[in-house]
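In: Generate a structure from the sequence data that follows.
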Amino acid sequence: MTETIHIVGGGMAGSEAAWQAAEMGVDVVIHEMRPKVATFAHKTGNLGEMVCSNSFRSDDSEQNAVGLLHWEMRAANGLIMSAADAHRLPAGGALAVDRDPFAETVTARLRAHPRISVCSEEITALPDSGTWILATGPLTSAGLGAAIQAETGREALAFFDAIAPIVYFDSIDMSKAWMQSRYDKGETEEERTAYLNCPMTKDQYEAFIDALLAADKTEFHEGETAGYFDGCLPIEVMAERGRETLRHGPMKPVGLTNPHQPDIKAHAVVQLRRDNALGTLFNIVGFQTKMKYGAQADVLRMIPGLQNARFARLGGIHRNTFLNSPRLLDDRMRLKSRPNIRFAGQITGVEGYVESAAMGLLAGRMAAAECLGQDIAPPPPTTATGALITHITGGADARTFQPMNVNFGLFPPVDGLRGGRRGRKDRYKAYTDRAKADWQGWLRHSALDAA
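Out: Presented below is the predicted three-dimensional model:
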C-alpha cells in the first residue's frame, strides 16, 4: 500500500504540493491550522489565501523570469496557475487575481479531489516518521517554529515582511485620480486602464515624505534583529534611504499623463491596482508599511484622490521565518537531519507567490515519486523552477543566504550571449526558449519515473 503524504500548511506551496502528489496517484492529508488557529494576516480558513499583494507579477514568458515560471507551472498542470487564470483581473502585462474567488477555487478543487483530505489542526512538532512536507510559509506558528529552530539551531533565519493597504474604490476622488497603465501598456482598453493613478506636486510629495518619516511605526520586540526582504520594503524604510527614493520606485511618474491636467507633469504618482473582479477594492502598489494604523490612515489620506479614503485593510508587518536551505536541505528538498521531512514554499528562502507554489510543485512531485518507489531528479538549472531549487539547495552561499525572487541572474549563461545591455531582449528570449524545451523534457522524464 502506498504511503500517505502529510502536508503542513495550505498556502500556495502546500496547495500545489497536494495537488501534484494527488494527481500522481498518492493519497494526501493537508494539515491546516486555520480557521481554528488564526494568524495576523489571514482573514479566512480558505486554502491558497493571498495575504499580501494580489499580483503574480509579469506574465511575459519570453522576456521575464517570473512569467517563464508561470509558463512552466501551467505546463505542469499547476493548480495555482489554473485558479489564477480563472480569476484574472486587468493589470497591464501583469497577472493580478481576484483574491477571494481564487482562494475559494483552490479550496474547492482540493477538497473535491478523491485523494486529498483536509484536517484543521495545528502541528507543533517535527514528525519522526512518515512522509511530510512542511509548507507553513512566512507565518509558521510559534510551536512549529520553535520545533524547527530546535532542530536547525542558529541556521533558521528570519526577516520582516510587510503588506500593503487596500482602499474602497467608491471612496476615491476621481476628479483628482485617473485610470491608466504605465505607457498605456496592454492589448485591450481594459488592460491599458488597469491602474488608478494619484498625482502629486513637488510640495505635496515633500509634505508626504515628511509625514511618512515622522509617523508612529511598529517597533520590534527586544531581540528581534531580522532585516527586511529588499523586494518588499516598507515605504518608510525606502524613504529613509533618501527623499527621492520613492520617486524612483513605487511613486515614479514616468509613462503617465494626467487627463485632468495634461500639460502638467506630476512630480510623483501613487498607483493603485484592482484587487477584485467587481472593481470595488484597490490595493496601493508598493506601499507595504509598518506605520501604526491611526498614523497610517492620516498619512495615506494626504495622497491627492485619497483624502476621503476608506480602507478595507490597512498595511502591517510580520516576522517571516525561513531556513538556511543551502546548508540544511538536500537537492530533493529534504531536511538533511530528518530526510522524511521536505520543506516547500517561502520557508525555503524563495520569495513570492509563484516561487512558493513552484517549490510546492517540486516537493509534491518528489515526495509522490518516493512513495511510489521512484525518484525524480531536480529539473535542470536552465529552467526557472530548476534555477530556483539549484539556488536554494546549494547554488547560494550559505553564509549570506537571503530570500530570492526568480530572476535571470540565477540561470546559466547562454553560449554566445553573455553580458552587456545590448542584445538583452535576444538574450532573455534565448533563456526562455532553452528553458521551455528543457522543462518539457523534464516533465516527460519525471512522468515516466512516477508511472
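In: use CA for all of it now, contacts and neighbours both
Out: Will do.
In: Now name the helix or strand holding the spatially closest residue to residue 375 that is not a sequence neighbour.
Out: Setting aside the residues directly before and after it, residue 375 is nearest to residue 369 in space (CA to CA, 6 or more residues apart in numbering), at 5.5 Å. Using DSSP states H and E, residue 369 sits in helix 353-371.
In: and the helix or strand just after that helix, what does it pack onto?
Out: Once the chain leaves helix 353-371, the next helix or strand it forms, by DSSP H and E, is helix 384-390. Helices and strands touching helix 384-390, by 3 or more CA pairs under 8 Å, 6 or more residues apart in numbering; DSSP states H and E, are helix 65-75, helix 353-371.
In: For my notes, please list these in TSV and give distance to residue 192 for each entry.
Out: Shown next, in TSV, are the helices and strands packed on helix 384-390 (distance: least, CA to CA, whole Å):
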stretch	distance to residue 192
helix 65-75	19
helix 353-371	24
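In: Tell me which of the ones you listed sits nearest to residue 325.
Out: Smallest distance to residue 325 across the helices and strands packed on helix 384-390 (CA to CA): 12.4 Å, for helix 353-371.
In: what inclination does that closest one have with respect to helix 65-75?
Out: Angle of helix 353-371 versus helix 65-75, following axes from the mean of the first three to the mean of the last three CA atoms, to 10 degrees, is 40 degrees.
In: So what's the gap between helix 353-371 and the chain middle?
Out: Helix 353-371 sits 16 Å away from the centroid of its parent chain (CA atoms, centre = their mean, to the nearest Å).
In: And for stretch 303-314?
Out: Worked out by CA atoms, centre = their mean, stretch 303-314 lies 25 Å from the chain centre.
In: How about stretch 306-318?
Out: 20 Å.
In: Pull out the buried residues from it.
Out: Buried residues in stretch 306-318, defined by neighbour count with 16 or more other CA atoms under 10 Å: 306, 307, 308, 309, 310, 311, 314, 315, 316, 317, 318.
In: Just the closest of the residues you listed to residue 38, please.
Out: Nearest member of the buried residues of stretch 306-318 to residue 38, counting by CA to CA, is residue 318, at 13.8 Å.
In: In which helix or strand does that closest one reside?
Out: Going by DSSP H and E, residue 318 is in strand 316-323.
In: Need the residues that contact the following helix or strand past that strand.
Out: Note on strand 316-323: by DSSP H and E, the next helix or strand toward the C-terminus is helix 325-328. With CA atoms under 8 Å, 6 or more residues apart in numbering as the test, helix 325-328 has contacts from 152, 155, 335-337, 348-349, 391-398, 401.
In: before we move on, the earlier item: tell me which other helices or strands the helix holding residue 369 touches.
Out: Using 3+ CA pairs under 8 Å, 6+ apart: helix 353-371 touches helix 12-23, helix 65-75, strand 131-134, strand 338-343, helix 384-390, helix 424-450.
In: One more sequence to fold, the one below, so I can look at both together:
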Amino acid sequence: MTDIHIIGGGLAGSEAAWQLAEAGHTVRLSEMRGGGDMTAAHESDALAEMVCSNSFRSDDATSNAVGLLHQEMRRLGSLIIREADKVRVPAGSALAVDRTLFAQGVTAAITGHPNITIVRERIDALPDSGPTIIATGPLTAMALAEDIRSSTGSDQLAFFDAIAPIIHVDSIDMDICWKASRWDKGSPEGDGRDYINCPMDREQYAAFVKGLRDGEKTEFKQWEKDTPYFDGCMPIEVMAERGVETLRFGPMKPVGLDNPRTGRWPYAVVQLRQDNALGTLWNMVGFQTKLKHAGQVELFRTIPGLANAQFARLGGLHRNTFIRSPILLDHEFRLKARPHIRFAGQITGCEGYVESAAVGLLSGLYAAAELEGRTIAPPPADTALGALLSHITGGADAETYQPMNVNFGLFPPLPDDVKKKQRKAGYTDRARLSFGEWMAAQGVTETALASLTVDSGAGDA
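Out: So this is what the prediction gives:
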C-alpha cells in the first residue's frame, strides 16, 4: 500500500512523484507506455519523454516569464529542471536539451528512488478513493478521457499539436547555410552561433508558401474536424494560409541574421536548432506540420541548403485533451466533485513542457502537505508559479478557456509609473522578492539549484 497514486509518467507526473517521494511519502506511479500501450506521438517507454521540441524555451530569468518560472522551479528543487540543466545543448539563451539523455536521467532518478514504485499499466477510470494525481497529459487514453468527461459532467475539450521534423546535420549544405544566433546573442555554452540558418530570397519564399498551401495534409476524422489548434504550436501550413507574409513575421523572420555571404538579412530564413548533445540532429524551429510525409520530404528539400536533407523524424499530428479547469478544480488542483483526485500537467490546460512540470511540482507539494495534515498557501499571483496557478484555477474565462503558456499577461499589472522599457525587469524583480517571502512563510528551503540561471537575451526561440 502506498500513500498516493499518480497516473501518468510524463513531465508532470514525474515531477509530482519526485516532490512527494522527497517529502517522505510512498508513491505508486502508473504509466501505460511499457505495459503494451503507446501514444500517437511517443517513441519509447522512458519517463518524461519530450516529443514536440527539445526546448524549455528561454532561460532568462530577468526579462522573460518562462525563464522566471525555471528559476522558481530550481528554488523548489525541481527534478525536471535539474535533469534538463545536466544535458543542455547550445540554443542561444534557451534551455534546450538532448531529449534522449534527459528522459534517461529522469527515468533513472524516479526508478532509483526508494519511495517510488513504477507500474506499467493503463488506468481506464478515475479511482473511487485514495489520494490520486491524474497527470496523463495531452494524450490521455480515450477510455480514461471519457471517464473524466463523464465524471465531471463537462464536455471534453481538445486541440491539435503538431511535431516538427528533425534533420541529420551532415546532410545540411553549409556552403549555403551558416551558423548564427539572432543579433549574435548566443548561449553561455556556445559561441553566438547556436542556430543553422537557411536563407531564402523572395522567389524561393513565395514558391515555398505556395507549396505549403497546396501540399497534401493529414485527413481529419469526423470527430476531430471542429477541434482548434493551439497558437503556440500552430502547423506551419496553417500559418501560411493566414497570409503570404505571415511566416516572415513568425518562424521564418530574417531580422537580426546577417548572411555572411551577402552582409544582408535574407528575405526569409529557416532556422535549425541542435536537438541532441552530440550535435548530430537538428530540428526545424517552428516547423510543426500536418503535411503528409512524402510531401514534407519533397517540399522541405526545396529549402536552400536542405536539398539533400536526411530526416531522422518527419513532422506529425496528434490530439491533445484538457479539462475546463477554472470551473472543475479548486486552487490546489483538486477536482471539486471528487476532492481525493488532483490534476497536474497539460491536461489542466497549461501549455508547454515547463508549465506542465511546474503544475506537477505544485500538485505534488499540495498533495504532500495534505498527507501531512497541513496546508500550503498558494504562491502569490505576481510570481510565475502563482500566475500560472491563478490562470488555471480561476483567472481565465471558463467558457473560452484555452491552453496557455506562462507570460507576463497573466501577472498582476505593475504601477502606471513604471516605464515601458523597465516593465519586464519590474515583473521579474517583484516576482523574485515575492517568491522568496512566500517560501520563507511556508518554511520551504532554498535549494542549491537556484543559482543556475541564464541572464542573457531572450534568444531565437
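In: And the TM-score between these chains?
Out: The pair, once superposed, lands on a TM-score of 0.96 when counted by TM-score structural alignment, normalised by the length of structure 1; 443 aligned residues with a CA RMSD of 1.5 Å.
In: Can you say which of the helices and strands packed on helix 384-390 of structure 1 is packed in most?
Out: Highest mean neighbour count of these: helix 353-371, a mean of 27 (counted as mean count of other CA atoms under 10 Å).
In: once aligned to structure 2, how far is that one on average?
Out: When structure 2 is superposed, helix 353-371 of structure 1 averages 0.5 Å from its matched positions, counting by mean CA distance after the TM-score superposition for structure 1.
In: For residue 115 of structure 1, which of the helices and strands packed on helix 384-390 of structure 1 is the nearest?
Out: Closest approach to residue 115 of structure 1 among those is made by helix 353-371 (12.2 Å; CA to CA).
In: quick check: angle from the closest one to helix 424-450?
Out: Going by the same axes, to 10 degrees, helix 353-371 of structure 1 makes 30 degrees with helix 424-450.
In: about what we covered before: out of the helices and strands packed on helix 384-390 of structure 1, the one nearest residue 110 of structure 1 is which?
Out: Minimum separation from residue 110 of structure 1 across these (CA to CA) falls at helix 353-371, 13.7 Å.
In: Onto which residues of structure 2 does the closest one map?
Out: Counting by TM-score structural alignment, helix 353-371 of structure 1 pairs with residues 353-371 of structure 2.
In: From what I see, residue 288 of structure 2 and residue 162 are in contact.
Out: Yes: between residue 288 of structure 2 and residue 162 there is a contact under CA atoms under 8 Å: 4.8 Å.
In: Now name the helix or strand holding the residue in structure 2 sticking out farthest from the centre.
Out: Distance from the C-alpha centroid of structure 2, by CA atoms, centre = their mean, peaks at residue 262 (36.0 Å). Here residue 262 of structure 2 sits in a region with no helix or strand, counting by DSSP H and E.
In: distance of it from residue 181 of structure 2?
Out: Applying CA to CA, to the nearest Å, the value for residue 262 of structure 2 to residue 181 of structure 2 is 17 Å.
In: what do you get for residue 411 of structure 2?
Out: Distance, residue 411 of structure 2 to residue 181 of structure 2, using CA to CA: 29 Å.
In: Around the counterpart of residue 269 of structure 1 in structure 2, how many other residues sit close by?
Out: Alignment note: residue 269 of structure 1 maps to residue 269 in structure 2; criterion TM-score structural alignment. Neighbours of residue 269 of structure 2 under the rule other CA atoms under 10 Å: 26.
In: is it fair to say residue 269 of structure 2 lies in a helix?
Out: No: counting by DSSP: H, G, I helix; E, B strand; the rest coil, residue 269 of structure 2 is not part of a helix but strand.
In: which residues touch it?
Out: Contacts of residue 269 of structure 2 (CA under 8 Å, 6+ apart): 197, 198, 199, 200, 248, 252, 253, 254.
In: For residue 257 of structure 2, see how far away the nearest residue to the first one once chain neighbours are set aside is.
Out: Spatial nearest neighbour of residue 197 of structure 2, excluding adjacent residues (CA to CA, 6+ apart): residue 271 at 4.7 Å. Here the criterion is CA to CA. By it, residue 271 of structure 2 lies 10 Å from residue 257 of structure 2.
In: higher neighbour count, these two?
Out: Comparing residue 271 of structure 2 with residue 257 by other CA under 10 Å, the one with more neighbours is residue 271, at 28 against 22.
In: quick one: which of the helices and strands packed on helix 384-390 of structure 1 is nearest residue 186 of structure 1?
Out: helix 65-75 (15.4 Å).
In: Give me the mean deviation of the closest one from structure 2.
Out: With mean CA distance after the TM-score superposition for structure 1, helix 65-75 of structure 1 departs from structure 2 by a mean of 0.2 Å once superposed.
In: Report all helices and strands that that helix contacts.
Out: By 3+ CA pairs under 8 Å, 6+ apart, helix 65-75 of structure 1 packs against strand 55-58, helix 79-86, helix 353-371, helix 384-390, helix 424-450.
In: Please state the offset of the first one from the chain centre?
Out: The one in question is strand 55-58 of structure 1. For strand 55-58 of structure 1 - counting by CA atoms, centre = their mean - the centre lies 8 Å from the chain centre.
In: and it, how far from structure 2 on average?
Out: Compared with structure 2 after fitting, strand 55-58 of structure 1 deviates on average by 0.6 Å (mean CA distance after the TM-score superposition for structure 1).
In: Can you measure across stretch 166-184 of structure 2, start residue to end residue?
Out: End-to-end span of stretch 166-184 of structure 2 (CA to CA): 24 Å.
In: Oh, that last question was meant for stretch 183-192 of structure 1, not what I typed.
Out: 8 Å.
In: buried residues in it?
Out: Buried-residue list, stretch 183-192 of structure 1, by 16+ other CA under 10 Å: 184, 185, 186, 190, 191, 192.
In: Stretch 31-38 of structure 2 now?
Out: Under the neighbour-count criterion of 16+ other CA under 10 Å, stretch 31-38 of structure 2 has 31, 32, 33, 38 buried.
In: Which residue is the nearest non-sequential neighbour of the third one?
Out: Distances taken as CA to CA, 6+ apart put residue 45 closest to residue 33 of structure 2, at 4.9 Å, once the chain neighbours are dropped.
In: cool, and the last one?
Out: Distance criterion CA to CA, 6+ apart; nearest residue to residue 38 of structure 2, sequence neighbours excluded, is residue 32 at 7.1 Å.
In: Correct me if wrong: the one you found contacts residue 39.
Out: No: when contacts are counted by CA under 8 Å, residue 32 of structure 2 is not listed as touching residue 39 (9.1 Å).
In: does residue 94 of structure 2 sit in a helix, a strand or a coil?
Out: Following three-state DSSP, we place residue 94 of structure 2 in the strand state.
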